[in-house]
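Asker: Sharing a sequence plus its predicted fold:
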Amino acid sequence: MAMAQDRGKGWWDSYGDVMGRPALDLAELESQSVSVRSHELLVVPGLLQTADYARAICEAADGQDEAVDRYVEFRLARQQILQRGTPATCHAVIHEAALHMRAGDPRIMRQQLRRLIEVARLPNVTVQIFPFEAGAYSAISRAFVIFGRATPDLDTVRLERPIDSAVLRDKDQADKYKRIFAKLTELALPPVDPDIRPESHEARDSLSLIQHVMHAL
């Protein structure tokens, strides 16, 4: 699919027939960002989802929707920011609950968890798991995404809510969520490093937890 913009419009505009304005705005925000820092509680971030996992999520939201194929295609198209000419950096802190929250069958979940390990091989992607034993801080801070711009004063925060989302453009608010994210990274397990052999793990880390959940499916 061509990702180039045409006459000032983005590739996302071609999905206007099935996607609402908030989803199109999200794709535009991502395309303009040099970094994406996300905190998710119950699902794997969209930028890191496999096609089958994305489909299972979409079908759970509305199993009767005939546009599921387009929804999935749109979600995967968003991921091109991670491998474009100058890729955005992505740092995801994912609550352990998301690893256990079943989307589709065990095969789909194993593929998705394997995807988290594989995508962490990209030099611009960092994946951390926030374990249950780290406490309630993750739940209190809720799901959000920080979109970093070339000019930090223009950084934007998107708050994820059950039926909608809110976008914060105020610098003080953005700085508040940057501090929250920094705290999340401190409390979360060390990042996934696919190059570390399992027998070399001296302490529990994000990779060992993902592998444990994946093998238990």
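Answerer: Thanks, I have it. Small disclaimer: the values here were computed from a predicted structure and weren't measured.

Asker: from here on, contacts and neighbour counts on C-alpha atoms
Answerer: Will do.

Asker: Scan this structure for its longest helix.
Answerer: Scanning the chain for the helix with the most residues, using DSSP state H, yields helix 171-187.

Asker: That helix - contacts with which helices or strands?
Answerer: Counting contacts by 3 or more C-alpha pairs under 8 Å, 6 or more residues apart in numbering; DSSP states H and E, helix 171-187 is packed against strand 125-130, helix 137-141, strand 144-148, strand 156-160.

Asker: Give me the distance between the residue nearest the centre of the chain and Gly8.
Answerer: In the chain, the centroid-proximal residue (C-alpha atoms, centre = their mean) is Pro45; its distance is 2.2 Å. In this structure, Pro45 lies at 28 Å from Gly8, with C-alpha to C-alpha, to the nearest Å as the measure.

Asker: OK, contacts around the closest residue to Asp155 other than its chain neighbours?
Answerer: Nearest in space to Asp155, with sequence neighbours left out and distances taken as C-alpha to C-alpha, 6 or more residues apart in numbering, is Gly148 at 4.8 Å. Contacts were defined as C-alpha atoms under 8 Å, 6 or more residues apart in numbering; by that measure Gly148 touches Ser33, Val34, Ser35, Val36, Arg37, Leu154, Asp155, Thr156.

Asker: okay, pairing it with this:
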Amino acid sequence: MVSPFIRRRRLADELRTLREEREMTADELAKRIHYSRMKVSRLENAHGRPDVADVITILNTLEVNESKWTEVVRLAHEATRKGWWDAYGNAMGARHRLYADIESGAATIREYNLSAIPGILQTPELTSSLIEITKREGRLDFNPAKMVEARLRRQQEILRPGGPKYEFIIDEGVVRRRTVPRDVMAAQLQHIVTVMMAEPQLTTRVLPINADMEGALLPKATFALYTFPDPIDPPMAIVDTITTDLIHTERREVRRYIQRYEDLTRGALSPEDSLALLTEAAELLIDEVGPPNDE
């Protein structure tokens, strides 16, 4: 499935370009079609699912030729499609829903995680533990049970036949630092090892604390890089901050994140050594917790 979000971004660029080619301001266009300036702005900035009828009205007003008209209307239809995540509404959280949408049409995903296990590989127990910690910051903007359920669905979609090639680098501090119960983290690390050994399209690398990163600029936040099957859809970088996700599609900006990721790759352990480190870390935690209580 082509990501509706990516199609909305491309549709927005097309509409804005077509208007500017005719040397028409957004205000002028809005007046001609008797729409509010805000409505035109939302379409040109990919805010929300578009109305195909509105897009057709704009194209007709701009007197777009038949081939371009057909192309843009097709984009508009693709931008309105719903995915499995729409059934959850706001219950799974807006940020989580955005990632599910983008992943649905990705060809490759590369992620560097500075502070947590990537969501796509979290066990339900780890996700639940992190949700309990998040509650301390105030009211949740998602339903915890639905969040866990949706995250499992995201994992299934990533691992589906024909799914994207997914590579992630996690900082060793994520593995060693204790923020959740030891048994939960031990099971989580074992889960990653099991999945990585079973799924050839997934690659994991650990960036060790003592990595030689001379000459490299280290990222200041967690980020993910996406490419898409259609060459017209540009690569994308999404930066994960505490309160929001920053989306970059401008090629020079994305290139900087690609460079940082490539630098991290050179400093990271090989996939084989990374799995050995994760296995050793899980075993240490199991030793600390002790054998399970069978009573």
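Answerer: Received the coordinates, thanks. Source: prediction; values computed, not measured.

Asker: Post the TM-score for the overlay when you can.
Answerer: Scored by TM-score structural alignment, normalised by the length of the first structure, the superposition of the two chains gives a TM-score of 0.83; 200 aligned residues with a C-alpha RMSD of 2.3 Å.

Asker: thinking again about what came up before, what do we get in the second structure for the residue nearest to Asp155 of the first structure?
Answerer: With TM-score structural alignment as the matching criterion, the partner of Gly148 of the first structure in the second structure is Thr227.

Asker: roughly how far apart are its match and Ile286 of the second structure?
Answerer: Thr227 of the second structure sits 38 Å away from Ile286 of the second structure, going by C-alpha to C-alpha.

Asker: One more: Leu189 of the second structure?
Answerer: From Leu189 of the second structure to Ile286 of the second structure the distance is 11 Å (C-alpha to C-alpha).

Asker: Look at those two and report which has more neighbours.
Answerer: Remark: of Leu189 of the second structure and Ile286, Leu189 carries more neighbours, 24 against 18, as counted by other C-alpha atoms under 10 Å.

Asker: What does that one correspond to in the first structure?
Answerer: The pairwise alignment with the first structure assigns Leu189 of the second structure to Leu113, based on TM-score structural alignment.

Asker: Please apply the same query to Asn113 of the second structure.
Answerer: Across the alignment, which pairs residues by TM-score structural alignment, Asn113 of the second structure is matched by Glu40 of the first structure.

Asker: and that match, what is it in contact with?
Answerer: Counting by C-alpha under 8 Å, 6+ apart, Glu40 of the first structure makes contact with Ala92, Val93, Ile94, His95, Ala98, Arg142, Ala143, Phe144.

Asker: Neighbour count and distance to Lys178 of the first structure added to those, as CSV?
Answerer: As requested, the contacts of Glu40 of the first structure are arranged in CSV below (neighbours: other C-alpha atoms under 10 Å; distance: C-alpha to C-alpha, whole Å):
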residue, neighbour count, distance to Lys178 of the first structure
Ala92, 24, 13
Val93, 28, 13
Ile94, 26, 16
His95, 25, 17
Ala98, 17, 22
Arg142, 13, 13
Ala143, 21, 13
Phe144, 21, 10
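
Asker: Now stretch 96-105 of the first structure: buried residues?
Answerer: Glu96, Ala97, Ala98, Leu99, Arg102, Ala103, Gly104 (16 or more other C-alpha atoms under 10 Å).

Asker: now the helices for the second structure?
Answerer: All helices of the second structure, identified by DSSP H, fall at 4-21, 26-33, 37-44, 52-61, 66-79, 94-104, 124-134, 144-158, 172-176, 182-198, 251-267, 271-289.

Asker: Turn those into CSV, columns for distance to Thr244 of the second structure.
Answerer: Converted to CSV, the helices of the second structure look like this (distance: least, C-alpha to C-alpha, whole Å):
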stretch, distance to Thr244 of the second structure
helix 4-21, 16
helix 26-33, 28
helix 37-44, 19
helix 52-61, 29
helix 66-79, 22
helix 94-104, 8
helix 124-134, 15
helix 144-158, 17
helix 172-176, 21
helix 182-198, 26
helix 251-267, 18
helix 271-289, 29
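
Asker: closest to Ile209 of the second structure out of these?
Answerer: With C-alpha to C-alpha as the criterion, Ile209 of the second structure lies closest to helix 172-176 of the helices of the second structure, at 6.0 Å.

Asker: That closest one vs the first structure, average offset?
Answerer: Helix 172-176 of the second structure: mean distance to aligned residues in the first structure after superposition is 1.0 Å, counting by mean C-alpha distance after the TM-score superposition for the first structure.
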